[in-house]
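> my questions concern the predicted model and sequence given below.
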Amino acid sequence: MVRAVVCRALGAPETLRLEEFPSRALEPDEVRIAIRAAGLNFPDVLMAAGEYQLKPELPFTPGMEAAGDVTEVGAEARGVAVGDKVIAKMRHGAFTDEAVVRPSQLTPMPSTFDYAEAATYLAGHGTAYHALIDRGRVEPGEVLLVHGAGGGVGLAAVEIGKMLGATVIATASSDEKLAIAETRGADHLIRYDREPFRDAVKRITDGRGADVVFDPVGGEVFENSMRCIAWGARLLVIGFTGGIGLAKTNLLLMKGASVLGVRAGEAVRKNPALGEVRLKALLAWAEEGKLRPNVSHRLPLQDYAKAMRLLLDRKAIGRVALVMD
């Protein structure tokens, strides 16, 4: 029997249930994987609550990314073999012991990662890559302001921004989160409750402001970011964990600034070649030891609600993984 977290009614994490199902037979072009770890992302929580742009039919299993071992390969499936260690990319369905997918959803697992790291890598770092390279076009020597730097995508942005040669200013809500951001390359640290970040950014940059803003928070954070940007700045909208921010067009005009939406998954669906370039780079950087997700919590599958609450309560530093027995 296969265990899976099932959403039968939209709501809080506690409304989901862990259920058991028999394994289903493979179609000729499918692959079966034994999932060893699944990564949690904020969209998983939103999807279960019915608050995400993707709204799967009920019932469904949340989870966008997983890592595990190939255990069975259909007769027409190509490019994968039993025993391969892989990352599985899904729109949902990862919070389970076993998944049936197509080979196109699988990527070889970096040899430098364990299962939990592999299961928490591509979504966060893929978003940061798309934001900073495809959309923000960060150049060496520019100032990058990363909000929510203690979160999964924020820490990924700190890592990639530093690798691109930017001066990275990290903001977060605690000393513990900032300490991790510093180990990942942040040059300057700002704690939200100790100094208004817009003032701190101006102080750090001698009044010039940030060239690129990476914002997964939104709300007042986005609105105040417009008051500490340099000429020609790019404000990257990643998400809205703090609410919807309003773009004041007079501020954007005065600074010749741009607001850019970031949808890493949709960008790949529109342009698969873009995704291939991104994936190749992320896997190479992982093998070279340049990038690694910070997994602050590893919980068993049956603690899925507790794991989702860690994201909602912003207690995770980096990523959270469900680890299978």
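Here it is on my side, so go on.
> switch to C-alpha atoms for all contacts and neighbour counts from now on
OK.
> residue 106 and residue 141: what is the separation?
According to Cα to Cα, to the nearest Å, residue 106 and residue 141 sit 36 Å apart.
> another structure for you, compare them:
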Amino acid sequence: MKTMKAVVCRKYGGPEVAALEDIPSPALRAGSVRIQVHACSASFASLLVMEGKHQNRAPLPLIPGTEVAGVVVETGAGASRFRVGERVIAGVQSGGYAQEVVAPEETVFHLPDGVSFDAGAQFPTIYGTAYGALHWRARVAPGEVVLVHGAAGGSGLAAVEVAKALGATVIATAGSKAKQDVVLEHGADHAIDYHRADWRDAVLALTGGRGADVIYDPVGGATFDTSLRCIAPNGRIIPMGFASGAIPTVPANIVLVKNISVIGVYWGYYFGWGRHPVAPGNDAKLRQAYAQLFDWTAQGRIRPRVHAALPLSEFKTALHMIAGRQAIGRVIMRPQP
């Protein structure tokens, strides 16, 4: 029996109770491809999954990880889109922190030769989500103002770059001078320290008192609450996650009086994860989205930032970087020897 190394959680509790194990390689399924993983992304969502706190509670034992980049090494019956040896990225519901994954070809996409595996591993979820949220759902138009919170993290930097590529003026919040410098390097027009008590006033000052047209918020909690006080009329706010640990509630009177929209985006819906079947037309939408993202990458408008690249054996260090908010960009793990 062929085996592989993978990060395995046999009980909930986070990185400390997980271990790198030798386990059987996943079985190849019809319509799927086997990928030798060269890079996978550490993420806050994976921390929640490992702790048993994610909204999609995964059954045990589990292998966390949703974003991978690698090489196709085998194709299943009926899978015709990819050949052995091709470089690809894939979004998987779980199993990414491993030397191999098996993914349905609908959630596998070609990785251009000019994009590294480390960069490619950032596209399946965080760049895809940023594109879907800002372009498909919020319909960001050129000249609009987009406010991105937590902008120095992997999710935030992706949103900054996608918003800028869509023609927006981007205001970014980040928690240190070093992080503010990076978000400016990646296209933000303005950077604000969110530790400032008056960051709301700063946003209003930058927009002539009007507020931001679109707010991309992976932080939640008090940040979301304050964002409702600096959103423009007809604005759209996107709760992308809850890194603060607090899930906010939305006062319906503010939604009414300010004439704003609260937009939910679950990228797994487009990938057909969980109880969400793949909707008709999503396949073409997804392939167009990644084609656009990689076109922007070729133009230099998207530049995925790798904070650190570690062997998979150091997964605990990688995830602690995320938990401690040390990362500027994405932390990548490399499963191959």
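Here it is on my side, so go on. None of these values were measured; they are calculated from a predicted model.
> can you give me the TM-score here?
Between these two chains, after superposing, the TM-score reads 0.94 (TM-score structural alignment, normalised by the length of the first structure); 325 aligned residues with a Cα RMSD of 1.8 Å.
> before we move on, back to that, tell me which of residue 106 and residue 141 of the first structure has more neighbours.
Taking other Cα atoms under 10 Å, residue 106 of the first structure and residue 141 do not tie; residue 106 has more neighbours (21 against 13).
> number of residues surrounding residue 321 of the first structure?
Using other Cα under 10 Å, residue 321 of the first structure has 29 other residues around it.
> and residue 176 of the first structure, by the same measure?
Residue 176 of the first structure - counted by other Cα under 10 Å - has 12 other residues nearby.
> go on, the one 3 residues further on?
A total of 14 residues lie near residue 179 of the first structure under the criterion other Cα under 10 Å.
> quick check: the gap between the counterpart of it in the second structure and residue 215 of the second structure.
Taking TM-score structural alignment, the alignment pairs residue 179 of the first structure with residue 181 from the second structure. Distance from residue 181 of the second structure to residue 215 of the second structure, counting by Cα to Cα: 20 Å.
> with residue 50 of the second structure instead?
In this structure, residue 50 of the second structure and residue 215 of the second structure are 29 Å apart, going by Cα to Cα.
> ok, these two, which is more surrounded?
Higher neighbour count among residue 50 of the second structure and residue 215: residue 215, with 30 against 27, using other Cα under 10 Å.
> quick check, the more buried one in contact with residue 147.
Yes. Judged on Cα atoms under 8 Å, residue 215 of the second structure makes contact with residue 147 at a distance of 4.7 Å.
> show me what counts as buried in stretch 17-25 of the first structure.
Using 16 or more other Cα atoms under 10 Å as the test for burial, stretch 17-25 of the first structure gives 17, 18.
> residue 102 of the second structure contacts residue 36, doesn't it?
No. Counting by Cα under 8 Å, residue 102 of the second structure stays clear of residue 36, with 9.1 Å between them.
> identify the residue of the second structure aligned to residue 89 of the first structure.
When the second structure is aligned by TM-score structural alignment, residue 89 of the first structure is paired with residue 91.
> could you list every residue that touches its match?
Each residue near residue 91 of the second structure by Cα atoms under 8 Å, 6 or more residues apart in numbering is listed here: 66, 67, 68, 103, 107, 108, 124, 125, 271.
> again, only using 7 Å
Taking Cα atoms under 7 Å, 6 or more residues apart in numbering as the criterion, residue 91 of the second structure is in contact with 66, 67, 68, 107, 108, 124, 125.
> what does the second one align to in the first structure?
It stands for residue 67 of the second structure. That one, residue 67 of the second structure, aligns with residue 65 by TM-score structural alignment.
> would you mind measuring from that match to residue 178 of the first structure?
Applying Cα to Cα, the value for residue 65 of the first structure to residue 178 of the first structure is 26 Å.
> residue 146 of the first structure now?
11 Å.
> and those two? Which one has more around it.
With neighbours defined as other Cα under 10 Å, residue 146 of the first structure and residue 178 compare such that residue 146 has more, 29 against 24.
> ok, the alignment partner in the second structure of that one to residue 162 of the second structure distance?
Superposed on the second structure with TM-score structural alignment, residue 146 of the first structure falls opposite residue 148. Going from residue 148 of the second structure to residue 162 of the second structure by Cα to Cα gives 11 Å.
> please apply the same query to residue 228 of the second structure.
22 Å.
> so between these two, which is more surrounded?
Neighbours were counted for residue 228 of the second structure and for residue 162 using other Cα under 10 Å; residue 162 has more, 27 against 22.
> ok, that one - contacts?
Each residue near residue 162 of the second structure by Cα under 7 Å, 6+ apart is listed here: 130, 131.
> strands along the stretch 201-325 of the first structure, start to end?
Assigned strands in the stretch 201-325 of the first structure, in chain order: 210-215, 229-237, 258-261, 295-300, 319-323 (criterion: DSSP state E, counting those that start in this stretch).
> quick one: closest of those to residue 110 of the first structure.
strand 295-300 (15.6 Å; Cα to Cα).
> residue 58 of the first structure is nearest to which of the strands of the stretch 201-325 of the first structure?
Using Cα to Cα, the nearest of the strands of the stretch 201-325 of the first structure to residue 58 of the first structure is strand 319-323, at 22.1 Å.
> and the contacts of that closest one?
36-40, 116, 120, 151-152, 293-301, 304, 307.
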